[in-house]
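Q: Model the structure of this input:
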Amino acid sequence: MKGLSYLRRYWQLYALLVLPVSYFIIFKYGPMYGILIAFKDFNFFQGINGSEWIGLDGFREVFAMPDFYKVLRNTLMLNFLDLIVSFPAPLFLAIMLYELKIGWFKKLSQTILYIPHFISWVIIGGIVLQVFGTQSGMINNIITSLGFDAIPFLTDKKDWLITYLAVGVWQSAGWGTIIYLAALTGINRELFEAADVDGAGRLRKIWSITLPSLKPTIVTLLIINLGHMIAIGFERPYIIGNTAVRDYADVLSTFVYRIGIESGQYTIATVVGLFQALVGLVFVLGANYASKKLADQSIL
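A: Here you go, the predicted structure:
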């Protein structure tokens, strides 16, 4: 009865939940029914219910494919390197922006840094080709005009890897600063004033006040990023990659595209997608447990 009276009293708040809850039910939980495809010999014309059950045969077939382990290795490698290179970038940018004292320059810098996030990866792919292309790229035109050999940014595996990581930092770092800047605004200014009285310099205040205050945010974002270690976006490796660097650029998302969309092997594609989801869940839970034990910070 107490719950019903509370519901009648604050029904407007519960009414606001109708749309977001409906969204998650329809677009997040509803499609989970498609997981059954991983356990069936899916036939497009017979549908999910009419297709024949095959149990774990789809998983056995996937785990027996040599290409699967190659794309799994590439996915983990690219995500791990992205974590090392791209994860600290927003933190450093946010601290630098926070330390800026000129208001108009700070706003201008934030706007410029945010813009790449809103550019389509198709457009970014064109920019990358114009800038880093071996024959017609702007950088290589400058290098060759100075008498040096062109650098194969997009065709050599190691050079492509560096280009891939650099483009990722450029595209995502500015937008990632938003969360850190929001956390920085919540720091008590009296802490900085007390540090000034004690004679602390700017670097000492960053190390002793700013970074410890950002610790919960850093841990939370790190756990979320570790949960994405096995998942990787389709656009970036597909658009920037090419056949010359397929040994590095071929990842789980492009593998699913080739197997599922181009070859029509929907069962295999669903098995790989389910594998990604389960391993991602293990990564999140493991990272959360380790963080709770080592740093006393967690999201669960």
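
Q: only C-alpha atoms for contact and neighbour calcs from this point on.
A: OK.

Q: doesn't D41 fall inside a helix?
A: No. Judged by DSSP: H, G, I helix; E, B strand; the rest coil, D41 forms no part of a helix; its state is strand.

Q: since we're on it, how many residues are nearby?
A: Residues contacting D41 under the criterion other CA atoms under 10 Å number 21.

Q: and if you look at I119?
A: Neighbours around I119, by other CA under 10 Å: 11.

Q: Check the spacing between it and S172 real quick.
A: 11 Å (CA to CA, to the nearest Å).

Q: again, but for V256
A: 24 Å.

Q: and if you look at I48?
A: Taking CA to CA, one finds I48 at 38 Å from S172.

Q: go on, S51?
A: Relative to S172, and taking CA to CA, S51 is found at 42 Å.

Q: Check G233 too.
A: Distance from G233 to S172, counting by CA to CA: 13 Å.

Q: sorry, back to before: tell me which of S51 and S172 has more neighbours.
A: Between S51 and S172, counted using other CA under 10 Å, the more crowded position is S172 (20 against 17).

Q: Here is the second sequence; please produce its structure so I can put it next to the first one:
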Amino acid sequence: MATNRWLQWRRGLPLYAMIAPGLVFFLLFKYLPMGGIVIAFQEFDPISGFADSPWIGLGNFERLFTAPDFWKLLRNTMMLSLLNLVLFFPAPIVLAVLLYEVRKSWFRKAVQTIVYLPHFLSWVVIVGVTVLLFATQDGGINNLLATKGFERIELLTDPDYFRSLYVSQNIWKEAGWNAIIFLAALAAVDPTLYEAAVVDGAGRWRQMWHITLPALKSTIVILFILRLGSVMDIGFEHVYLLQNAMNLRVSDVFDTYVYRVGILQGEFGFTTAVGLFKSIVGLVLILLASRLSKKMGEEGVY
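A: Reported below is the predicted structural model:
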């Protein structure tokens, strides 16, 4: 018996080796740091450490919910998350379906390569190029508009442009990369289904509606549920780089607030409470969405 178990373990050794880096990553950067949650209930002092910092219970949470900026931060964060769910989340699905419908293999591969490339660019590069092009006084496009007699576009300083700029940059950068998982799901579709649909007289649109999209349904549901878990995390780097004094009223979110108060002002306990609040909201949304998904006959995440 022990010999059989040893042989099974040896056969699975390559798989264990492949899993090991991922396990180490989650242990070091996801599970071990959870011990630091305790400072959300302390007036944390780095010199005193975890053991000697004064315990204040829910004081940090009370301070968060009564802060003058709380509702502004919540509104801005939820608005950007809602725009991501409504506009950004469907973009990879649409792109994957369109690429799947392309019959010329060389053209499909060329387009895939082009739309994947922005994922590997840093937000610093993307926002930097945007600034060079749309800076109010010396941006390339604004200078061109001025020479043609048009008004300059206050793209970076007008608060009304911030949300549309944020979402459009997200779509441009990540839609191609996120489409990979949907293309992988479509690769598992039985080609005979399309052949039978053609025999029955179904056109391309009918095939897409009755075969392609249903094949993606379970994948879409799972990814949507997981997306709800990060509804309060909209990406610090991207927002921070686009943020300035002119658009602060719509661009100040929990992530930038944590940086400003926690890192710059040293309020570690308070900003840990902010992070814990965000995590609890995400967890509750995942649990509710998963339960609702099961009631509707779909698979949940647990």
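
Q: which residue sits closest to the counterpart of D149 of structure 1 in structure 2, ignoring its sequence neighbours?
A: Under the alignment (TM-score structural alignment), D149 of structure 1 pairs with E151 of structure 2. In space, E151 of structure 2 comes closest to L145 once its chain neighbours are excluded; the distance is 6.6 Å by CA to CA, 6 or more residues apart in numbering.

Q: isn't the one you found right up against E154?
A: No. Assessed by CA atoms under 8 Å, L145 of structure 2 is found out of contact with E154, at 11.9 Å.

Q: what sits in contact with each of these two?
A: Listed as contacting both L145 of structure 2 and E154 by CA atoms under 8 Å, 6 or more residues apart in numbering is no residue at all.

Q: which residues do I119 and S172 of structure 1 both contact?
A: Between them, I119 of structure 1 and S172 share no contacting residue under CA under 8 Å, 6+ apart.

Q: got the contact list for the strand or helix carrying W6 of structure 2?
A: Taking DSSP states H and E as the criterion, W6 of structure 2 maps to helix 2-11. By CA under 8 Å, 6+ apart, no residue outside helix 2-11 of structure 2 reaches it.

Q: corresponding residues in structure 2 for stretch 236-249 of structure 1?
A: Alignment note (TM-score structural alignment): stretch 236-249 of structure 1 is matched to residues 238-251 of structure 2.

Q: That stretch: end-to-end distance?
A: By CA to CA, one end of stretch 238-251 of structure 2 lies 10 Å from the other end.

Q: for stretch 47-67 of structure 1, same thing?
A: Using CA to CA, first and last residues of stretch 47-67 of structure 1 are 28 Å apart.

Q: So which bit of structure 2 is that stretch matched to?
A: Per TM-score structural alignment, the counterpart of stretch 47-67 of structure 1 in structure 2 is residues 49-69.

Q: That stretch: which residues count as buried?
A: Using 16 or more other CA atoms under 10 Å as the test for burial, stretch 49-69 of structure 2 gives F50, S53, W55, G59, N60, F61, L64, D69.

Q: Please apply the same query to stretch 70-88 of structure 2.
A: F70, K72, L73, N76, T77, M78, M79, L80, S81, N84, L85, F88.

Q: quick one: which of the residues you listed is nearest L226 of structure 2?
A: Nearest to L226 of structure 2 among these is L85, at 11.4 Å by CA to CA.

Q: What's the closest one aligned with over in structure 1?
A: Counting by TM-score structural alignment, L85 of structure 2 lines up with L83 in structure 1.

Q: Please apply the same query to G35 of structure 2.
A: With TM-score structural alignment as the criterion, G35 of structure 2 pairs with Y33.

Q: wait, is its match part of a helix?
A: Yes. Under three-state DSSP, Y33 of structure 1 falls within a helix.

Q: That one - how many residues pack around it?
A: Around Y33 of structure 1 there are 9 residues (other CA under 10 Å).

Q: Same question for the one 10 residues further on.
A: Other residues near N43 of structure 1 come to 17 when the count uses other CA under 10 Å.

Q: Once you drop chain neighbours, what's closest to it?
A: Distance criterion CA to CA, 6+ apart; nearest residue to N43 of structure 1, sequence neighbours excluded, is S51 at 5.7 Å.

Q: Would you agree that neighbour is in contact with D41?
A: Yes. Counting by CA under 8 Å, S51 of structure 1 does reach D41; the two are 5.9 Å apart.

Q: Right, I'll leave it there.
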